[in-house]
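generate a structure from the sequence data that follows.
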Amino acid sequence: MANLFTPTKVGAYTLAHRVVLAPMTRLRTIQPGDIPSPMMADFYGQRASEGGLEIIEGVSISVTARSYLGAASFYHDGQIAGWEAIAKAVHAKGGRVFMQLIHGGRQSHVEMTGGVDPVAPSVVPFEGVALTKDGFVPASPHRALDIEEIPGIIEEFRAAAQRAFDAGFDGVELHGANGYLVDQFIQDGTNKRTDAYGGSLENRVRFLREAVEALISVWGADRVGVRISPSGEWGGISDSNPEATFSYVATVLDEYKIAYLHVIEPRIKGDDTLHEGHEPVATHYLRPHFSGTIIAAGGFDGDSAEAIVTSGDADLVAFGRHFSSNPDLPYRLKHGLPLTPYVRAAFWGGDEKHYSDFPAYQVEPESVVPEAEPVV
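Model (predicted):
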């Protein structure tokens, strides 16, 4: 672990190590109102470390942006105190915390969007799901956004970024991955538009550009990150030439000098490993196109994280599943300690059990040998 535990600069901040908490939708908000719960503050506080970075699970920017009942959002004042508590819990341990902002696009249901049809760049049927009071159900039919509606969504991203700023966070990450709205605009399998937001690569990336610029207007470029998932399969997403598309995306984002580019390797689909034993590929072909900090995510353990940082393809590595059950994951990786197995059944909702009740590593006390009685 010679390189994974060395300091590094990420945008405006210097971190003490390169083990990042990945954003994971865990469905632990208080309903109604998507209020961040005390157990969420416990969860993030437990996983904070001195000079470490945490990225908070996808936070919906409006009612119509929501996809999953119980997931995080930040669009009304009743949520402020809960988010402030989470930021304070991370800062109390000396960590840095970015809030990931998301619009679900077509991956939603009318029960989650306030009764209106989910939106997308284009109408392209898919077999996606959303989470409602009835559990995971087929997504509602979606409609194509009118071009006049797009500035309003960009403004929602800006407003949510401002809320994160006011709540005491250290930065924001744009969720441009996993088949949600930003990704739907980027990839030609979901973007069939013929206006200024469709057709050419430049046009398909226009929505991403405008969202990034909205976040930068609040935070400055050095406290904004972007997450992408080249060749990812979550959300029925596809592109005819993903390497060309995402190489261009990386080049565009490099121009802004953002804090980091966060890349999900295509061997992962959501919380599942699709291709066991596959080497990282996306970060390798993106590295020549992005001169800033790259965070790699998707299927890493300690050894493979050390290897990709050593190779130079990535500068930091984000962990989700292993971090879910090991609140002191950086310490365990650094010292070669065993990892507690994660509990998949608790990933998508529940209470504190198998969420915020995982203990830190306990060192077994050495057995004490009693002194011999003196001979008289």
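
from now on I want contacts and neighbour counts done on CA atoms only, so please keep to that.
OK.

which residues of the stretch 201-350 of the chain fall in helices?
Per DSSP state H, counting those that start in this stretch, the stretch 201-350 of the chain carries helices over the ranges 201-204, 206-219, 242-256, 282-286, 302-311, 321-325, 329-335.

how many neighbours does residue 29 have?
Residue 29: 24 surrounding residues under other CA atoms under 10 Å.

how about residue 195?
Neighbours around residue 195, by other CA under 10 Å: 11.

reformat the helices of the stretch 201-350 of the chain as TSV; add distance to residue 362.
Putting the helices of the stretch 201-350 of the chain into TSV (distance: least, CA to CA, whole Å) gives the following:
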stretch	distance to residue 362
helix 201-204	51
helix 206-219	39
helix 242-256	42
helix 282-286	35
helix 302-311	19
helix 321-325	14
helix 329-335	11
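
TSV for those helices, including distance to residue 168 and mean neighbour count?
Below are those laid out as TSV (distance: least, CA to CA, whole Å; neighbours: other CA atoms under 10 Å):
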stretch	distance to residue 168	mean neighbour count
helix 201-204	33	20
helix 206-219	12	20
helix 242-256	24	18
helix 282-286	31	20
helix 302-311	30	18
helix 321-325	23	23
helix 329-335	24	18
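
residue 129: which of those helices is closest?
helix 321-325 (21.5 Å; CA to CA).

could you list the residues in contact with the closest one?
Residues outside helix 321-325 that contact it (CA atoms under 8 Å, 6 or more residues apart in numbering) are 21, 47, 271, 329, 339-343, 354-355, 358.

any of those residues buried? List them.
Listed as buried from these are 21, 47, 271, 329, 340, 342, 354-355, 358; burial here means 16 or more other CA atoms under 10 Å.

just to revisit the earlier point, among the helices of the stretch 201-350 of the chain, which is nearest residue 72?
Using CA to CA, these put helix 321-325 closest to residue 72, at 16.7 Å.

and stretch 39-58, how far apart are its ends?
Start to finish, the residues bounding stretch 39-58 are 17 Å apart (CA to CA, to the nearest Å).

circling back: which one of the helices of the stretch 201-350 of the chain lies closest to residue 170?
helix 206-219 (8.9 Å).

to compare against the first, here's another:
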Amino acid sequence: MTSLWTPTTVGNVRLPHRLALAPMTRSRANADGTPSDLVPTYYAQRASLGLLITEGVQPSEDGQGYMMTPGIHSSAQVEGWKKVTAAVHAKGGHMFMQLMHAGRMSHPDNTPHHRQPVAPSALSAGQQMFTPAGMQDTPVPRALTTEEVGQTVEDFRKAARNAIDAGMDGVEIHGANGYLINQFLAPNANIRTDRYGGSIEKRARLAIEIATAIAEEIGPERTAIRLSPGLDIGGLVEGPDGPELYRYLIGELDRLNLAYLHVFHFGSEQLLKDIRALWSQKLLVLRPGRTLDTLATDIETGLADVVPVGRWGLANPDFAERLRQGAPLNEPDANTFYSSGAAGYTDYPTLQPSQSAVA
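Alright, predicted model coming up:
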């Protein structure tokens, strides 16, 4: 695994190795969308992972989907995130904020304004989600007007500026995992007849416009995007033209010279190889189900430049040190993934000083 320990540069950020912390929803925000007092500690504990990608952060009030998730659209939220970035930078880490609009994967009971969710089309996800009253069906969303889609682009632009003002090193656009941008890509969720629906080029337009707006606002070297080709989730079915859509989309995004593309890989190996060939900048690849002994495989074969880790990083604040030494790992406690408080969040143990000393 020696390839994991070679330094690299992502955008303007110099990283000591090829590991990163994957974005993971943790539901530890305050009711107003500000990060709770535990959040700076949580991320600072994991600073040795080098590049930390935050949990999904809503760029607007309408972007919220789940309970107790953070935002970056108010001045109070910006001030709250400043504490997080200061804590991480003090430990030598770097942070990209993931900007996530949940779209139809939402419920009014989870949001302060209790409005109907918005989406490309008025089509239900057919899913359930946890709310203060327990599990409920996601409601039929309201279709965004063409003008509102344009406003959504501006919401992302402003959120990116707010993230940089809060001290972030960059932002990752969440275009994956069944959320708003992914909903625009999927033909069974997007039946629009305007410039954002129909052909591959039109369904990909929102992702390209958001990436372009953010790159113009904060610089392409501080802009990244996450995609999940082949992952049918949240009621989405990408359909037979999915691979062609992603080849087109990634080719267009490559023109922007972004910091990185983050692929949540569930699809075909051939498509991943095509993506690697199309993409000129750094590529992050997260493969669910990897084992520790295959963690470096994509780097060694040239398919990836950085490998994010999720649950391993969640349960092991010092994952990089443990991996380097071959030390045993803590097991993640799934019962506390989305609960409140420190349990299963900031209380995972690290190696003892005598164990963690590296020659």
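
one step back: between the contacts of helix 321-325 of structure 1, which sits nearest residue 313 of structure 1?
residue 21 (18.9 Å).

average offset between the longest helix along structure 1 and structure 2?
In structure 1, assigned by DSSP state H, the helix with the most residues is helix 150-166. Here helix 150-166 of structure 1, set against structure 2 after superposition, deviates by a mean of 0.9 Å using mean CA distance after the TM-score superposition for structure 1.

tell me, that helix lands on which residues of structure 2?
The counterpart of helix 150-166 of structure 1 in structure 2, using TM-score structural alignment, spans residues 149-165.

flag every buried residue along that stretch.
149, 152-164.

format those residues as CSV; extra columns: distance to residue 53 of structure 2.
Below are these laid out as CSV (distance: CA to CA, whole Å):
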residue, distance to residue 53 of structure 2
149, 26
152, 22
153, 21
154, 22
155, 20
156, 17
157, 18
158, 19
159, 16
160, 14
161, 17
162, 16
163, 12
164, 14
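
ok, which pair from those residues is furthest apart?
149 and 164 (23.2 Å).

isn't residue 29 of structure 2 right up against residue 66?
No: counting by CA atoms under 8 Å, residue 29 of structure 2 does not reach residue 66; the two are 10.7 Å apart.

give me the common contacts of the two.
In contact with both residue 29 of structure 2 and residue 66: no residue, using CA under 8 Å, 6+ apart.

separation between the closest residue to residue 1 of structure 1 other than its chain neighbours and residue 359 of structure 1?
Of all residues not flanking residue 1 of structure 1 in the chain, residue 306 sits nearest, at 5.8 Å (CA to CA, 6 or more residues apart in numbering). Separation of residue 306 of structure 1 from residue 359 of structure 1 (CA to CA): 25 Å.

one more: residue 84 of structure 1?
From residue 84 of structure 1 to residue 359 of structure 1 the distance is 24 Å (CA to CA).

what about those two, which has more around it?
More crowded of residue 84 of structure 1 and residue 359, by other CA under 10 Å: residue 84, with 17 against 12.

roughly how far does the more buried one sit from residue 91 of structure 1?
From residue 84 of structure 1 to residue 91 of structure 1 the distance is 11 Å (CA to CA).

where in structure 2 does stretch 94-102 of structure 1 fall?
Using TM-score structural alignment, stretch 94-102 of structure 1 pairs with 92-100 in structure 2.

can you name the residues in contact with that stretch?
Applying CA under 8 Å, 6+ apart, the contact partners of stretch 92-100 of structure 2 are 13, 23, 44, 47-59, 63, 85, 88, 156, 159-160, 163, 168-175, 179-180.

could you do stretch 260-267 of structure 1 as well?
Under CA under 8 Å, 6+ apart, the answer for stretch 260-267 of structure 1 is 10-11, 177, 224-233, 250, 253, 273-276, 278, 280-283, 290, 292-299.

what subset of those is buried?
10-11, 177, 224-233, 250, 253, 280, 282-283, 290, 292-299.

got the contact list for the residue lying closest to residue 88 of structure 2 once chain neighbours are set aside?
Of all residues not flanking residue 88 of structure 2 in the chain, residue 44 sits nearest, at 4.4 Å (CA to CA, 6+ apart). Contacts for residue 44 of structure 2 (CA under 8 Å, 6+ apart) come out as 84, 87-89, 91, 93.

inside helices: which ones of the residues you listed?
Per DSSP H, the subset of the contacts of residue 44 of structure 2 in helices is 84, 87-89.

mind listing what residue 156 of structure 2 touches?
59, 99, 210, 213-214.

out of those residues, who's nearest residue 310 of structure 2?
residue 99 (17.5 Å).

number of nearby residues for the closest one?
Neighbours around residue 99 of structure 2, by other CA under 10 Å: 27.

just residue 31 of structure 1 next, same as before
With other CA under 10 Å as criterion, residue 31 of structure 1 counts 12.

nearest residue to it other than its sequence neighbours?
Nearest non-adjacent residue to residue 31 of structure 1 (CA to CA, 6+ apart): residue 70, at 6.8 Å.

just say helix, strand or coil for the one you found.
coil (DSSP: H, G, I helix; E, B strand; the rest coil).

which position in structure 2 pairs with it?
In structure 2, residue 70 of structure 1 lands on residue 68 (TM-score structural alignment).

how far away is that match from residue 192 of structure 2?
Between residue 68 of structure 2 and residue 192 of structure 2 the distance is 31 Å, computed by CA to CA.

what do you get for residue 199 of structure 2?
10 Å.

what about the two, which has more around it?
residue 192 (20 against 15).

A helix includes the more buried one, no?
No: note on residue 192 of structure 2: no helix contains this position according to three-state DSSP, which reports coil.

would you confirm that it contacts residue 123?
No: the criterion here is CA under 8 Å, and residue 192 of structure 2 misses it with residue 123 at 11.0 Å.

picking that back up, redo the contacts of helix 321-325 of structure 1 as TSV? Include distance to residue 188 of structure 1.
Shown next, in TSV, are those (distance: CA to CA, whole Å):
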residue	distance to residue 188 of structure 1
21	30
47	38
271	24
329	38
339	40
340	41
341	38
342	36
343	36
354	39
355	37
358	42
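
which one of the residues you listed sits closest to residue 111 of structure 1?
Nearest to residue 111 of structure 1 among the contacts of helix 321-325 of structure 1, counting by CA to CA, is residue 271 at 24.2 Å.

the closest one corresponds to which position in structure 2?
Checking TM-score structural alignment: residue 271 of structure 1 goes with nothing.
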